[in-house]
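Student: Okay, here's the prediction I keep looking at, along with the sequence it came from:
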Amino acid sequence: MSSSVVDALRQVVADSYALIGQTHLCHWNVRGPGFFSLHNAFELQYTELFAAVDEIAERIRAKGALAPGGLTNLANMAGIPEIAEDASADQMVKHLIEANEKLLGDLKQARDIAGEASDSESEDLMIARIQVHEKTVWMLKSYLG
C-alpha cells in the first residue's frame, strides 16, 4: 500500500464532500433569471459527485486504508471556503468554479502520485474524475459568458 496514494485519495474525498455541500447549498438558494437552469445543473452536479466519491472512498478501502469522514474533518481537510447563503447566482457560479478548480488540482496531484506508484487503477479513477470536473468548470464558465 502506498501511503502517498492513499493520502492523495483521501484529499480528493475531502474536496469532493466539500464541493457536494457547497453545490447543494447553491442548489437550494439560487434565485434570479437563471434559477431553473442553475437549480437543475447544480442538482445534476452534486448527484453525480455523491456517487463518484463513494467509488473513491472504496478505492481507499481496497488499498487497505480508512476513508475520511465527519463533516468537520472533511471541511478542514478540504479547506474550501463556504459561500454565503444569500449569494447571488453569479457569485455562486464563480464560487463553484473555484471549488471545482481546487478539486481539479488535487485530482491531478493524485493522478500523478498514483502514476509514479504504478497504481494504474487509482490513476485511471483520477483521470476519469478530472474529465468530469474539467467539463463542469467549462459549463459553469460558459454560464457567465
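Tutor: Alright, I've got the coordinates. Numbering: from 1, shown residues only.
Student: C-alpha from now on. contacts and neighbour counts both.
Tutor: Fine.
Student: so how many other residues sit close to Lys141?
Tutor: Residue neighbour count, defined by other Cα atoms under 10 Å, stands at 14 for Lys141.
Student: Helix, strand, or coil at the residue with the largest distance to the centre of the chain?
Tutor: The outermost residue of the chain, judged against the average C-alpha position, is Pro33 (26.3 Å), by Cα atoms, centre = their mean. Using DSSP: H, G, I helix; E, B strand; the rest coil, the structure places Pro33 in coil.
Student: Could you pull out the helices in this protein for me?
Tutor: 3-29, 35-62, 71-78, 89-116, 120-144 (DSSP state H).
Student: Just say which of those helices is most tucked in.
Tutor: Most buried of the helices of the chain, by mean neighbour count (mean count of other Cα atoms under 10 Å): helix 3-29, with a mean of 22.
Student: Output the contacting helices and strands for that helix.
Tutor: helix 35-62, helix 71-78, helix 89-116 (3 or more Cα pairs under 8 Å, 6 or more residues apart in numbering; DSSP states H and E).
Student: here comes the other one, which I'd like you to weigh against the first:
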Amino acid sequence: MTEQMKVVPKAEKVDTGVENAKGLAGALSGAVADTYRLIFKTHAYHWNVEGPLFYSVHHLTDAQYNEMFPAADELAERIRAIGQLAPHALAEVMKLSVVKDLTSLPSTLEMVEDLAQDHAAVAVRFHELIKLADDNNDPVTADLATRRSAFHEQAAWMLRATAK
C-alpha cells in the first residue's frame, strides 16, 4: 500500500478567524447527529404510515427527509472546513442526538406529533448553535444554522397543522 493510502484524518488548525473551532465542531456534530436520526425516523414513519392521513403524511415526510439528507452533508463539511473531524460512527450519532426513538411503532397521529416535537427540539439546538457561532466569530456557521433552524421550525409547524 502506498503512503498516500495510509493517511488518517485528523483535526488541524485553520486560520480564518473562527474561535473555539473544537466547541463549534461539537455543536455541529450534534446537528449532524440530529439530522441523521431525524432522517431515519422520518423515513421509517414514511414507510409505515397508514390510515386517512396516509397520502398527506407520506408525501410530507418524503419532502422532509429528502430536504434533510443534503443538509447533513453540508453540516459535516462545515465541521471539516473549520479544521475538525465530523462524526464517523453510528454510535456517536446515537449518543449526540436529541432525537430519540419511541419504544413501539406509533399511530399516524402519534407519528406526526412525535416528528413535530423532534423538529422543534432540533430547531432549539440550532438556535444555540447560532449563538455559539456568533460568540466565536463564525458567521458562516451562524448562517448555516439559521437556515437549518428555519427548515425545522417550518417542518414542526406543518406537522402540527397536520395533527389538528
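Tutor: Received it, and whenever you're ready, just let me know what you need. No experiment lies behind these values; they were computed from the predicted model shown.
Student: Superposed, what's their TM-score?
Tutor: The TM-score (TM-score structural alignment, normalised by the length of structure 1) is 0.95; 145 aligned residues with a Cα RMSD of 1.2 Å.
Student: returning to that earlier point: may I see the helices and strands packed on helix 3-29 of structure 1 arranged in a markdown table, with distance to Asp124 of structure 1 as well?
Tutor: Listed next are those as a markdown table, based on distance: least, Cα to Cα, whole Å:
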| stretch | distance to Asp124 of structure 1 |
| --- | --- |
| helix 35-62 | 11 |
| helix 71-78 | 22 |
| helix 89-116 | 8 |
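Student: The ones you listed: which one's closest to Trp28 of structure 1?
Tutor: With Cα to Cα, the closest approach to Trp28 of structure 1 among the helices and strands packed on helix 3-29 of structure 1 belongs to helix 35-62: 7.4 Å.
Student: What residues in structure 2 pair up with that closest one?
Tutor: Mapped onto structure 2 using TM-score structural alignment, helix 35-62 of structure 1 covers residues 54-81.
Student: quick revisit: the helices and strands packed on helix 3-29 of structure 1: which one's closest to His24 of structure 1?
Tutor: Of all the helices and strands packed on helix 3-29 of structure 1, it is helix 35-62 that lies closest to His24 of structure 1, at 6.4 Å by Cα to Cα.
Student: Run the angle between that closest one and helix 3-29 for me.
Tutor: 160 degrees (axes from the mean of the first three to the mean of the last three Cα atoms, to 10 degrees).
Student: helices or strands next to helix 35-62 of structure 1 in the packing?
Tutor: Helix 35-62 of structure 1 packs on helix 3-29, helix 120-144, going by 3+ Cα pairs under 8 Å, 6+ apart.
Student: With distance to Arg59 of structure 1 added, can I get these in a markdown table?
Tutor: A markdown table is the format used below for these (distance: least, Cα to Cα, whole Å):
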| stretch | distance to Arg59 of structure 1 |
| --- | --- |
| helix 3-29 | 8 |
| helix 120-144 | 7 |
